[in-house]
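Asker: coordinates only, no sequence provided:
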């Protein structure tokens, strides 16, 4: 078991020499193509750690791989362990972790036999419930450093190119921009237009691990637009992050301009654990980045981007005010026979990993339980009476166990003016709530 393995290995780490850690491809191989899942605007890739298959978020904003969401039921070997303290976004204190060296990482034919990683044992750091799929870690800089990384958001794949064998074929509609690498993170220059028509230059972190669109930091030049509302922005390593949700008139990246871009201004307390933001003005997250296909070339300090079919996709706002997450599993009873007792033609369809047939007419399925993890103050959902902890059973008459988490969120936030009916279970009693989605920027008194 993981817990015991860590305990044993910890006492063996007093003498070792750190070896160089690099990812590489087999000799002569030009690239490795890897499929990813795009979940809530972040890329989830399959990755083996010391022979154990795991799922990692590809996050260009992280410097050293993190391993988390591990329980006593998980079994994974990690090597050469010592204790460390790490900091991150959020208002909480720095968290204790384990530093581990000489680990074998493998992604298809991409391999690194001596990878360093951090293991976070705090069970509260777990992105799986909010993403709706198992996620065990985050990886970023090491892969971007060692390859030319081509991300095709449209096709859902990444190519890790051998820099020595790569030949760039510039597309006539693409543009190459300078890329700054500082403290193992990548930055690009851009400009935003806030309340007036004046462009304000900004230096933005490229953060593929953020599901949000744009984050900006308030200063003497960059002010929060008048139309805004308080919102929960996400969770960092050190705790929850809150701030103001708004939109800017436009953001410019090279010659590409995105109008009415969704933007957040995180509270300054969220950055109390970071020594200095330097001249960084904010971040570009997945909801903006997915509008382009990218070629990251860290070695030559440049990035090539070309807009794709997502470029004009409307930005998604939490109109209902409901945040959801998985919370274990529950049983759902379904009739598989019609009024005459004949089994329906689709009786073989299943929605969970466990099914129990009762008298050949009713099936009990074990399915994910979807709960309300948070509600924005003053939102339509709160005004209607929904509460944190409510179990979502159906949205607009559709049973939620047949949908993925992100699909349920889309159903709850389809468009302003839409009437939403939510059936919930509260204290073993079913309740139905109805509300109308409103323009979030008109909610502020």
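Answerer: Here it is on my side, so go on. The structure presented is a predicted model; accordingly, all values stated were derived computationally and were not measured.
Asker: please count neighbours and contacts with C-alpha atoms only from this point.
Answerer: Will do.
Asker: the stretch 201-350 of the chain: helices as residue ranges?
Answerer: Assigned by DSSP state H, counting those that start in this stretch, the helices in the stretch 201-350 of the chain fall at 286-289.
Asker: what does the stretch 51-200 of the chain give?
Answerer: 128-131, 141-146.
Asker: next, the buried residues of the shortest one.
Answerer: This points to helix 128-131. Residues of helix 128-131 classed as buried by neighbour count (16 or more other C-alpha atoms under 10 Å): 129, 130, 131.
Asker: okay, the residues you listed in CSV with distance to residue 300 next?
Answerer: Output for the buried residues of helix 128-131, formatted as CSV (distance: C-alpha to C-alpha, whole Å):
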residue, distance to residue 300
129, 38
130, 36
131, 34
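Asker: OK, contacts around the closest residue to residue 313 other than its chain neighbours?
Answerer: Nearest residue to residue 313 in three dimensions, chain neighbours excluded: residue 291, at 7.9 Å (C-alpha to C-alpha, 6 or more residues apart in numbering). Listed by C-alpha atoms under 8 Å, 6 or more residues apart in numbering, the contact partners of residue 291 are 153, 307, 308, 309, 310, 311, 312, 313.
Asker: mind doing that once more with 10 Å?
Answerer: Residue 291 is in contact with 153, 154, 258, 305, 306, 307, 308, 309, 310, 311, 312, 313, counting by C-alpha atoms under 10 Å, 6 or more residues apart in numbering.
Asker: and residue 274, how many residues sit next to it?
Answerer: 11 (other C-alpha atoms under 10 Å).
Asker: and residue 7, which of the three is it?
Answerer: helix (DSSP: H, G, I helix; E, B strand; the rest coil).
Asker: my read: it touches residue 98, true?
Answerer: No. Using C-alpha atoms under 10 Å, residue 7 is not in contact with residue 98; the gap is 11.0 Å.
Asker: what's the overlap in contacts for those two?
Answerer: With C-alpha under 10 Å, 6+ apart, residue 7 and residue 98 have common neighbours residue 81.
Asker: quick one: which of the two has more around it?
Answerer: Neighbour count, other C-alpha under 10 Å: between residue 7 and residue 98, residue 98 has more, with 20 against 11.
Asker: on the three-state scheme, the residue nearest to residue 323 when sequence neighbours are not counted is what?
Answerer: Excluding the flanking residues, the one nearest residue 323 by C-alpha to C-alpha, 6+ apart is residue 374, at 5.0 Å. What three-state DSSP gives for residue 374 is strand.
Asker: contacting residues for residue 374?
Answerer: With C-alpha under 10 Å, 6+ apart, residue 374 has these contacts: 232, 321, 322, 323, 324, 325, 382, 386, 387, 388, 389, 390.
Asker: buried ones among the residues you listed?
Answerer: Among the contacts of residue 374, those classed as buried by 16+ other C-alpha under 10 Å are 232, 321, 322, 323, 324, 325, 382, 386, 387, 389, 390.
Asker: another structure for you, compare them:
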């Protein structure tokens, strides 16, 4: 469709049944799986959802929900307990989007496979690579951080997930991160920051932040948010 690859996985929901949906196959998207709530029955939405910012778009932060679905099947390729972003699309966008797509499969899942797209025959070939059996790791701090500055290594807290470790520690939107575990934040990029905040176990994070001209030291233990 307009030169873009679409696939039709089967989605298994814990609450009820199975749904097949047409979604965009987009290796440039940072999410793993994004489903539009507009196309789902309310009974398919997981009971446990976390509201907040799920990414950045051209117009700014994308608001939505984070949860898990029981299973996703792309022919033989099966993913269990899939971390899923849920987003409600506004009426204007829905009306003007001629693709009819019901979501996006992004790089966090696609990167588990070697991919061959045969556009002429409209076929997709997948082969699990060395990352294929690794569980998806997501942020465990609750922080949504944006990068700025000439070298994109100045970090500001854009949003915080409610009831997360970072929120309970007292971090606020607008806080600028100066140091992380004793090291200058300029030593990191967004990728290494996300990796640090996604580590398993009870890892302690120590931040020095700047807020309204004052510096504060704040620490917390990483924990699962979903």
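Answerer: Sure, I can see it. Computed from a predicted model, the values in this text were never measured in an experiment.
Asker: mind checking the TM-score on these two?
Answerer: Here the TM-score for the pair of chains, by TM-score structural alignment, normalised by the length of structure 2, is 0.87; 223 aligned residues with a C-alpha RMSD of 2.4 Å.
Asker: residue 77 of structure 2 matches what in structure 1?
Answerer: Here residue 77 of structure 2 is matched to residue 256 in structure 1, going by TM-score structural alignment.
Asker: residues touching the most centrally placed residue in structure 2, list them.
Answerer: Centroid-nearest residue in structure 2, with C-alpha atoms, centre = their mean: residue 31, separated by 4.1 Å. For residue 31 of structure 2, the contact set (C-alpha under 10 Å, 6+ apart) comprises 54, 55, 83, 84, 85, 104, 105, 106, 107, 108, 109, 110.
Asker: if we use 6 Å, what do you get?
Answerer: By C-alpha atoms under 6 Å, 6 or more residues apart in numbering, residue 31 of structure 2 lies in contact with 106, 108.
Asker: what residue of structure 1 matches up with it?
Answerer: By TM-score structural alignment, residue 31 of structure 2 lines up with residue 212 in structure 1.
Asker: isn't residue 26 of structure 2 right next to residue 103, touching?
Answerer: No. In this structure residue 26 of structure 2 lies outside contact range of residue 103 using C-alpha atoms under 6 Å: 10.2 Å.
Asker: the more surrounded of the two?
Answerer: Comparing residue 26 of structure 2 with residue 103 by other C-alpha under 10 Å, the one with more neighbours is residue 103, at 22 against 17.
Asker: the more buried one matches what in structure 1?
Answerer: Using TM-score structural alignment, residue 103 of structure 2 lines up with residue 282 in structure 1.
Asker: ok, the corresponding residue of structure 1 for residue 62 of structure 2 - how many residues close by?
Answerer: When structure 1 is aligned by TM-score structural alignment, residue 62 of structure 2 is paired with residue 241. For residue 241 of structure 1, the neighbour count with other C-alpha under 10 Å is 22.
Asker: kindly report the same for residue 92 of structure 2.
Answerer: Using other C-alpha under 10 Å, residue 92 of structure 2 has 8 other residues around it.
Asker: need the counterpart of it in structure 1.
Answerer: Using TM-score structural alignment, residue 92 of structure 2 lines up with residue 272 in structure 1.
Asker: repeat for residue 156 of structure 2
Answerer: Using TM-score structural alignment, residue 156 of structure 2 pairs with residue 371 in structure 1.
Asker: am I right that that match falls within a strand?
Answerer: Yes. Membership of residue 371 of structure 1 in a strand is supported by three-state DSSP.
Asker: for residue 171 of structure 2, what is the corresponding residue in structure 1?
Answerer: Counting by TM-score structural alignment, the partner of residue 171 of structure 2 is residue 386.
Asker: its match: what's its closest spatial neighbour, skipping adjacent residues?
Answerer: Closest residue in space to residue 386 of structure 1, ignoring its immediate chain neighbours: residue 433 at 7.3 Å, by C-alpha to C-alpha, 6+ apart.
Asker: helix, strand or coil: sort out the aligned residue in structure 2 for the one you found for me.
Answerer: Mapped onto structure 2 by TM-score structural alignment, residue 433 of structure 1 lines up with residue 218. Here residue 218 of structure 2 is recorded as strand under three-state DSSP.
Asker: how many residues are close by residue 218 of structure 2?
Answerer: 15.
Asker: what do you get for residue 223 of structure 2?
Answerer: By other C-alpha under 10 Å, the residues close to residue 223 of structure 2 number 21.
Asker: residues contacting it?
Answerer: Residues in contact with residue 223 of structure 2 (C-alpha under 6 Å, 6+ apart) are residue 140.
Asker: one more time with 10 Å
Answerer: Applying C-alpha under 10 Å, 6+ apart, the residues near residue 223 of structure 2 are 139-142, 164-166, 197-204.
Asker: skipping its backbone neighbours, what lies nearest residue 415 of structure 1 in space?
Answerer: Excluding the flanking residues, the one nearest residue 415 of structure 1 by C-alpha to C-alpha, 6+ apart is residue 437, at 6.8 Å.
Asker: rewinding a little: how far away is the residue nearest to residue 386 of structure 1 from residue 199 of structure 1?
Answerer: Per C-alpha to C-alpha, to the nearest Å, residue 433 of structure 1 is found 44 Å from residue 199 of structure 1.
Asker: what of residue 221 of structure 1?
Answerer: Look at residue 221 of structure 1 and residue 199 of structure 1: by C-alpha to C-alpha, they are 11 Å apart.
Asker: and those two? Which one has more around it.
Answerer: Neighbours were counted for residue 221 of structure 1 and for residue 199 using other C-alpha under 10 Å; residue 199 has more, 14 against 8.
Asker: surely residue 52 of structure 2 and residue 164 touch.
Answerer: No. Counting by C-alpha under 10 Å, residue 52 of structure 2 stays clear of residue 164, with 11.2 Å between them.
Asker: any common contacting residues for these two?
Answerer: residue 142.
Asker: what is the aligned counterpart of the residue nearest to residue 313 of structure 1 in structure 2?
Answerer: Counting by TM-score structural alignment, the partner of residue 291 of structure 1 is residue 112.
Asker: list the contacts of the match of residue 171 of structure 2.
Answerer: By C-alpha under 10 Å, 6+ apart, residue 386 of structure 1 lies in contact with 322, 372, 374, 375, 380, 422, 424, 426, 431, 432, 433, 434.
Asker: so what's the residue count around the fifth one?
Answerer: The number of residues packed near residue 380 of structure 1 is 23, by other C-alpha under 10 Å.
Asker: now for it: which residues touch it?
Answerer: 319-322, 386, 420, 434-438, 440, 443.
Asker: and the gap between it and residue 438 of structure 1?
Answerer: 7 Å.
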